[in-house]
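In: any chance you could fold what I've pasted below:
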Amino acid sequence: MSIRVLVADDQSMVRAGFRLLLAREPDIDVIAEARTGIEAVQQAARFNPTVVLMDIRMPDLDGLEATRRILAADAAARILILTTFDLDEYVYEALQAGASGFVLKDDPPEQLIAALRTVAAGDALLSPAVTKRVIRQFARLPRPAPPAAIDELTARELDIFRLIADGLSNAEISERLYIGDTTVKTHVTHILQKLGLRDRVQAVVLAYRTGIFESSA
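Out: A predicted model of the protein is given here:
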């Protein structure tokens, strides 16, 4: 089953570049384009893409608000944000809005393709570099108490939750803890279920919004 992608970017050359790049992948199909945030919301509703590749800065409606509206209409939608390192406040707000991950505009093509596949598979993508910036943003905000459900996590689940918060992938967690990838996936699923979270990006948000691991850091 192909990954259906909606490319939302206000620059026609950028959209054309993404379409050309993704056309080489047999499992990825660019089904629609949008040049404004409003068009992105409309096209997402019309075509029901697997992943929306969303530029954060667009006319009429920015990518942040477009993300909110798409997810309000379809909570299962997957949004992969196109960003740059000088947009920390947008990264933070997009996390809060429910984005599934971020890719940098100057990332190598193979990283973008891998990111699309990761998000399409139902996982979330947050690189360690972006995670560090998110940590700094959350450190400046008032912090609520951690949810009571934290106490339901086992010691192993807490270990894995900490590594998720550090931005590690399942494969990296597997290597760090000397356990199988399937075991990691099972633990991650249990963590998200116990905490009532949508994906690992929301887990990162929770960890740094509440400062869960700071006392033991």
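
In: CA atoms for contacts and neighbours, from now on please.
Out: Noted.

In: separation between the residue nearest to the spatial centre of the chain and Ile113?
Out: The centroid of the chain falls nearest to Gly101 when counting by Cα atoms, centre = their mean (1.8 Å). Distance, Gly101 to Ile113, using Cα to Cα, to the nearest Å: 13 Å.

In: swap in Asp27?
Out: Taken as Cα to Cα, the span from Asp27 to Ile113 is 10 Å.

In: more crowded one of these two?
Out: Taking neighbours as other Cα atoms under 10 Å, Asp27 and Ile113 compare with Ile113 leading, 16 against 12.

In: sequence B follows; please return its structure for comparison with A:
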Amino acid sequence: MQIGIIEDDSILRENIETFFSIYPDIEVNISASSIESFLTQSLQVNQEPYIVFIDVGLPGISGIEGISKVRERFQNTHIVMISGTCNEESIWEAVKAGANGYLLKPLSLKRLVEQIDIIKNNGALISPEVASMLFSKINQKPPERKVKAEELLSRRELDVMDYLLKGMSYKEIADKLYISYTTVNDHVKKIYHKLGINSKGELLALFIN
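Out: Okay, here's the model as predicted:
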């Protein structure tokens, strides 16, 4: 698995690189201190990173602004933001920009490797503090948006959507609803089609003021 890192703290970036180097199935193929440097390096790689970790507070182009630029270069890459503060505005902007996760520093590198499996199973990589803030905001979703979803989606699709909004992976949803992983995937495709969206980030954005 290829991984990209965009972090201006050189010590943290080197620590992440060193830690991942002990795992034979993980390779950091792009390591940069800025979005600009990442984009330059991206021209030299042959394989798209599966995940790119982006620091929110970067010099030059900010991490949140950089989400769309990374997406332009690598359309299928999963993007996880990392930040030293649980800033509500930054979290909403990152989600609306299409981030697949949001983690707070200090990072537990050992746990981070374990959590990569969450992304691989279509879950959202979110720190507990961020999840609490995010779900509180979602629970305040405008009534008209909730009504629209209830009108368009079946009962089972609504159940799947609610679990997606809680950051659960497809496997976790399958276990919760006693259905197969494939069935969950089919439900998600129908949810996205009916709501006119293409990603989990867009789904979250629908329910954030």
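
In: the first structure: strands as residue ranges?
Out: 3-8, 28-34, 51-55, 79-83, 101-104 (DSSP state E).

In: and the residue nearest to Arg133 of the first structure when sequence neighbours are not counted, how far is that from Phe161 of the first structure?
Out: Leaving aside its sequence neighbours, Arg133 of the first structure sits nearest to Asp88 (Cα to Cα, 6 or more residues apart in numbering; 6.6 Å). For Asp88 of the first structure, the distance to Phe161 of the first structure equals 23 Å [Cα to Cα].

In: one more: Glu110 of the first structure?
Out: For Glu110 of the first structure, the distance to Phe161 of the first structure - Cα to Cα - is 27 Å.

In: more neighbours: which of these two?
Out: Looking at Glu110 of the first structure and Phe161 with other Cα under 10 Å, you find the greater number of neighbours at Phe161, namely 25 against 10.

In: map the more buried one onto the second structure.
Out: Residue pairing (TM-score structural alignment): Phe161 of the first structure is matched to Met161 of the second structure.

In: check Leu21 of the first structure too.
Out: So, by TM-score structural alignment, Leu21 of the first structure is matched to Phe19.

In: distance of its match relative to Ile6 of the second structure?
Out: Note on Phe19 of the second structure: its distance to Ile6 of the second structure, by Cα to Cα, is 16 Å.

In: one more: Met168 of the second structure?
Out: Using Cα to Cα, Met168 of the second structure is found at 26 Å from Ile6 of the second structure.

In: among the two, which residue is more densely surrounded?
Out: Set Met168 of the second structure next to Ile6 and count neighbours by other Cα under 10 Å: Ile6 wins out with 26 against 21.

In: residue contacts, that one?
Out: Contacts here follow Cα atoms under 8 Å, 6 or more residues apart in numbering; on that basis Ile6 of the second structure touches 13, 31-35, 38, 52-55.

In: cutoff 6 Å now
Out: 32-34, 54 (Cα atoms under 6 Å, 6 or more residues apart in numbering).

In: what's the closest non-adjacent residue to the counterpart of it in the first structure?
Out: Taking TM-score structural alignment, Ile6 of the second structure has Ala8 as its aligned residue in the first structure. Leaving out its chain neighbours, the residue that sits closest to Ala8 of the first structure by Cα to Cα, 6+ apart is Ala34, at 4.5 Å.

In: any idea how far Phe47 of the first structure is from the one you found?
Out: According to Cα to Cα, Ala34 of the first structure and Phe47 of the first structure sit 12 Å apart.

In: one more: Gly196 of the first structure?
Out: 29 Å.

In: try Ala124 of the first structure
Out: 22 Å.

In: between the two, which has more neighbouring residues?
Out: Counting neighbours by other Cα under 10 Å for Ala124 of the first structure and for Phe47 shows that Ala124 has the greater number, 24 against 13.

In: can you tell me which residues contact the more buried one?
Out: Counting by Cα under 6 Å, 6+ apart, Ala124 of the first structure has contacts 100-101, 200-201.

In: chain neighbours aside, what residue packs nearest to it?
Out: Spatial nearest neighbour of Ala124 of the first structure, chain neighbours left out: Ser100 (4.9 Å); criterion: Cα to Cα, 6+ apart.

In: Leu206 of the second structure now?
Out: According to Cα to Cα, 6+ apart, the nearest residue to Leu206 of the second structure is Arg145 (7.5 Å).

In: related to what we said a few turns ago, out of the strands of the first structure, which comes closest to Val184 of the first structure?
Out: Among the strands of the first structure, the nearest to Val184 of the first structure by Cα to Cα is strand 101-104 (19.6 Å).
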